[in-house]
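Q: Dropping the sequence and predicted coords here.
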Amino acid sequence: MKKYDLVVIGGGAGGLTVASGAASLGAKVALIEKGAALGGDCLHYGCVPSKALIAAANDVHYLQKTNDFGFTVSGKVDMKKVKERVKQAIQHIQVHDSTERFEDMGVDVYFGAAKFVDSHIITIADRERVYGKRIVVATGSRPIVPSIPGLDEVGYETNETIFDREELPETMIFIGGGPISLEIAQAYSRLGTQAIVLERSEAILGKEDESIQRLAIDFLSDEIDIRHHVSVKEVKQDGTRKVVIYEKNGKIEEVIGDELFLGAGRKPNTDQLEVEVAGVEVNERGYIVVNERLQTSVSHIYAIGDVNGQFPFTHAAGMEGKLIVQNAVLGLGRKVSYDRLPWTTYTSPEIFHIGKTEREAKASEGEIMVFQNGLEEVDRFVADHNVTGTVKIITNKKGKILGAHAIGKGAGDWMQTVIFAMEKGAKIGDLSTMVYPYPNQAAAIQRTADQYWREKLFKGSLPKITEKYIKWFR
């Protein structure tokens, strides 16, 4: 049995970050991946294929808009071509996550399902055993399959199967209105499918600022049929089509489509690890419980990424992975903080989020300031004929940025300036005094931040003082 300084279970974003970082520092590392290749859910079933699909759908959408210039476009989307583009993106990025690359770093890579034998020993595919002085669980998550009568008989798509489709359905029903469903629903809508989203709660995008939520619903409803307060009761087959029977406001209704997509949430991949053998605590939903140092109830075992239930984002797993290298390899005892963790929902327009919403900021700070500016006030968006969206920055009374939110084309990119400002402790006034090349989209941040100085300088007693000074100075 081989012994390692660190055993990493899971070859996704978090696990790869830990394995490469630890090996670079001289640790003897084993990396165990259940699937056939490294890269994890993000590369094969999540971030990469979904963004490739969205890009293809947006290309189709923009082609259809050429009618504005006198061109006409006809024909139907060839889903085989779309699938090919998605696979090309995966293959290109897979090179960076290749087994050979990690073996060249000195990492021993194993393929097979991992299980705990005790708190230090892991068995791989019930054949080989390895010993880890410290262990990191980074096994990710998978789609929840709700217990809906008839679902298994009718069949369905998830994010693990949708990117292999070679035919475009006329109608697709999405059960669940989370970010994954909304991104794929809009993409399919732009490719030519009628997309219907059935959402249990009152509103979609529940973690977003309320004003951003309202705008997002308005924009997305132009392309997607979103039905709220829906409780799915049964699914059945009607010839070649699928019927979803649901309750809405006390009434039983039904919707018919060619295909179903499950977007009802995610569940952690812990059920086959037998973590209880190692004494690792999990909560009622199956997530591994961790402390601020990302340690489990067994101090030498850590958990990062989707499996710990904090934030289901690739970049969150990567951030946690870097911290784990410091803690598990170097013993520094660093604490994780999610206060400045941003995320983007890649619908069109994109939705950006960092820090607190207005409601959260009021609850924690009491008195706050809110600065908001529509994209129609930004020359670049006007020139691009794409003024759909807004920027909202929330601060305390001293101008410290508590949260920032945006909806607009490319918001996930041009809002990066705010991330840096929050990371470095800069205030909203600093965002105003920066020089922004004209005309660019990030000027939306400047226009919003300028409101701070107008509030500070041009209201209250200061204008009266400067008026007297100017008269004296003359």
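A: Great, that's in hand.
Q: Only C-alpha atoms from now on, for both contacts and neighbour counts.
A: OK.
Q: Now do the strands in the stretch 151-300 of the chain.
A: Using DSSP state E, counting those that start in this stretch, the strands of the stretch 151-300 of the chain run over 171-175, 194-198, 225-227, 230-238, 241-248, 251-257, 259-262, 266-268.
Q: In JSON lines: the ones you listed, plus mean neighbour count and distance to residue 182.
A: Converted to JSON lines, the strands of the stretch 151-300 of the chain look like this (neighbours: other Cα atoms under 10 Å; distance: least, Cα to Cα, whole Å):
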{"stretch": "strand 171-175", "mean neighbour count": "24", "distance to residue 182": "9"}
{"stretch": "strand 194-198", "mean neighbour count": "24", "distance to residue 182": "8"}
{"stretch": "strand 225-227", "mean neighbour count": "19", "distance to residue 182": "9"}
{"stretch": "strand 230-238", "mean neighbour count": "18", "distance to residue 182": "16"}
{"stretch": "strand 241-248", "mean neighbour count": "18", "distance to residue 182": "18"}
{"stretch": "strand 251-257", "mean neighbour count": "15", "distance to residue 182": "17"}
{"stretch": "strand 259-262", "mean neighbour count": "22", "distance to residue 182": "11"}
{"stretch": "strand 266-268", "mean neighbour count": "19", "distance to residue 182": "15"}
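Q: what would those look like in TSV with distance to residue 87?
A: As requested, those are exported to TSV (distance: least, Cα to Cα, whole Å):
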stretch	distance to residue 87
strand 171-175	22
strand 194-198	23
strand 225-227	29
strand 230-238	31
strand 241-248	28
strand 251-257	27
strand 259-262	20
strand 266-268	24
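Q: structure B:
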Amino acid sequence: MREVDVAIIGAGTAGMGAYRAALKHTDNIVLIEGGPYGTTCARVGCMPSKLLIAAAEAEEAVRRAAGFGVLATAPRIDGVEVMNRVRRERDRFVGFVNETVEGFDPSLRSKGCARFEDPHTLRLDTEEVVHAARIVVATGSASVIPKVFDAVGDRLIVNDDVFDWTDLPGAVAVFGGGVLGLELAQALNRLGVRVRLFGKGGGVGSLSDPSVRDAAAAIIGADLPFDPDADVQGITREGDTVVVSFRGGNAMHEERFDWLLAATGRAPVLDGLNLAASGLTLDERGAPKVDPLTMQVDGGHIFFAGDVAARIPLLHEAADDGRIAGDNAGRFPQVQTHRRRTPLGIVFTDPNIATVGASFAELSERSCDFATGEVDFADQGRARVLRQNRGLLRVYGERATGRLLGAEMVAPRGEHLAHLLAWAVQADMDVETALEMPFYHPVIEEGLRTALRNLSVNLGRRTENPPRSIDCGPGA
């Protein structure tokens, strides 16, 4: 039996972060991985999806060129080369991660799938047994596939499968109006694949502000068929074809696709861990409650980190989870709380969809006394110059203090606006301080200034909005 101070189950983003943090306290640790090295982000998430989106953006740039008076021949999509680059660059990113893990001391790594035998004992499927004083569980997440999709058999895929394609298909039905569904549906559509996006419950990404959600649905829907609350009546298989029957308006429709892409969310990987033997208190889903400030469970020696902790399934959050869990596992029982970063989520659609800080729904549910400010990018100067003038940004501020609380947006260059706002929220900045910051002209960020000015008026700190042309151009 191997005796260690800290055992870490999973060598993904969270697991690697936990390893590095725990190693600062003890070198008697083991990092256990049952599958291939390489994070979800590098293999099947952030990076390969952005490679596909980059190809779609290149196609869109050529297609839109005529709007600037630049005449080009219609782009021809070479699906084989598109997917060659996606896989080639994906493999490079995975290779970088593998090099990092393989650079860890081999004596501190074990290969095998681990399961609890008791609160301190792990048995690997290699029959190795590890007794650990503290344990970090960082087993990640896996795609959720509703049973209704079973009818299509091997014509069902998840996002992981897309990036192993050797060519682009003719038609794909995408189910799920979340981050993965939105990004992949729009990218595939722009690359010449016939796509229909079926949502459920009216959701568009993680947006909760009705005004922004409606704007985003309309913008995405202008590019491809998208129903955020689709009324699907049937899903069947005919030969190598997926047949989807759905109600649209007052009529029934039937459409055929090569594939059904299930982008219906991800769930923590708990199967096989035998958590019942861990001594932890588990809910009806068989999952424990995790303290987000310590990543500790039940105040004891077991910590959860990353997607398996069921907090916010994003790489930067997983990295923070791992750092916190590993630090506390290493220093246990002197556990410390850690301040969490301001929530920040970005969907790489065109325009970007983003959420920052407290959401509209959160502020409303806790009866926070807040005001909103907004900007419509239809006439925003820089956005019109770029022919990217679609979108709506809404920012929220506390009435009593003027402090910025959060924002939701579908906006051109929204990934950058979201970062500026996240930094401002984390710094406890108020709206007047934000308005004192420099804004160059002409830039998209002037749209944010317009929203902040509007928020200031609605908070009662200013009496009126300046004229739209005050800084040279309309919508500045």
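A: Alright, I've got the coordinates. What you see is a predicted model; the values in this text were computed from it and never measured.
Q: Fetch the TM-score of the aligned pair.
A: Here the superposed chains carry a TM-score of 0.88, computed using TM-score structural alignment, normalised by the length of structure 1; 459 aligned residues with a Cα RMSD of 2.7 Å.
Q: quick revisit: so which of the strands of the stretch 151-300 of structure 1 gets nearest residue 69 of structure 1?
A: Nearest to residue 69 of structure 1 among those is strand 194-198; the distance by Cα to Cα comes to 26.1 Å.
Q: mean deviation (superposed) between the closest one and structure 2, please.
A: With mean Cα distance after the TM-score superposition for structure 1, strand 194-198 of structure 1 departs from structure 2 by a mean of 1.4 Å once superposed.
Q: Can you name every helix or strand that that strand contacts?
A: Using 3 or more Cα pairs under 8 Å, 6 or more residues apart in numbering; DSSP states H and E, the elements in contact with strand 194-198 of structure 1 are strand 171-175, helix 179-191, strand 225-227.
Q: quick one: it to strand 230-238, angle?
A: Comparing the axes of strand 194-198 of structure 1 and strand 230-238 via axes from the mean of the first three to the mean of the last three Cα atoms, to 10 degrees yields an angle of 130 degrees.
Q: Quick one, which of the helices and strands packed on strand 194-198 of structure 1 gets closest to residue 332 of structure 1.
A: Closest approach to residue 332 of structure 1 among these (Cα to Cα): helix 179-191, 35.5 Å.
Q: which residues of structure 2 does the closest one align to?
A: Residues 179-191 of structure 2 are matched to helix 179-191 of structure 1 when aligned by TM-score structural alignment.
Q: before we move on, back to that, looking at the helices and strands packed on strand 194-198 of structure 1, which is nearest to residue 71 of structure 1?
A: Here helix 179-191 is closest among these (Cα to Cα), at 18.4 Å.
Q: dump the residue contacts of the most centrally placed residue in structure 1.
A: The geometric centre of structure 1, computed from its C-alpha atoms, lies nearest to residue 313 (Cα atoms, centre = their mean), at 4.8 Å. Each residue near residue 313 of structure 1 by Cα atoms under 8 Å, 6 or more residues apart in numbering is listed here: 305-306, 343.
Q: Out of the helices and strands packed on strand 194-198 of structure 1, which is closest to residue 376 of structure 1?
A: The closest of these to residue 376 of structure 1 is helix 179-191. By Cα to Cα, the value is 23.5 Å.
Q: what packs against the closest one?
A: Counting by 3+ Cα pairs under 8 Å, 6+ apart, helix 179-191 of structure 1 packs on helix 47-64, strand 171-175, strand 194-198.
Q: Save these as JSON lines, and put in distance to residue 165 of structure 1 too.
A: Shown next, in JSON lines, are these (distance: least, Cα to Cα, whole Å):
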{"stretch": "helix 47-64", "distance to residue 165 of structure 1": "11"}
{"stretch": "strand 171-175", "distance to residue 165 of structure 1": "13"}
{"stretch": "strand 194-198", "distance to residue 165 of structure 1": "16"}
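Q: For stretch 129-143 of structure 2, what is the spacing between the initial and final residues?
A: This stretch, stretch 129-143 of structure 2, spans 29 Å end to end (Cα to Cα, to the nearest Å).
Q: now it: which residue numbers in structure 1?
A: Mapped onto structure 1 using TM-score structural alignment, stretch 129-143 of structure 2 spans residues 129-143.
Q: picking that back up, give me the distance from the match of helix 179-191 of structure 1 to the chain's centre.
A: The chain centroid and the centroid of stretch 179-191 of structure 2 are separated by 14 Å, computed with Cα atoms, centre = their mean, to the nearest Å.
Q: got the buried residues for the match of stretch 129-143 of structure 2?
A: Neighbour counts over stretch 129-143 of structure 1 (16 or more other Cα atoms under 10 Å) mark 129-132, 134-143 as buried.
Q: Could you provide these in a markdown table, with additional columns for secondary structure?
A: As requested, the buried residues of stretch 129-143 of structure 1 are exported to a markdown table (DSSP: H, G, I helix; E, B strand; the rest coil):
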| residue | secondary structure |
| --- | --- |
| 129 | strand |
| 130 | strand |
| 131 | strand |
| 132 | strand |
| 134 | strand |
| 135 | strand |
| 136 | strand |
| 137 | strand |
| 138 | coil |
| 139 | coil |
| 140 | coil |
| 141 | strand |
| 142 | strand |
| 143 | strand |
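Q: What are the boundaries of the helices in the stretch 1-150 of structure 1?
A: Assigned helices in the stretch 1-150 of structure 1, in chain order: 13-24, 40-44, 47-64, 79-94, 99-104 (criterion: DSSP state H, counting those that start in this stretch).
Q: ok, back up a step: any idea which of the strands of the stretch 151-300 of structure 1 gets closest to residue 463 of structure 1?
A: Distance to residue 463 of structure 1, taken as Cα to Cα, is lowest for strand 225-227 among the strands of the stretch 151-300 of structure 1, at 49.7 Å.
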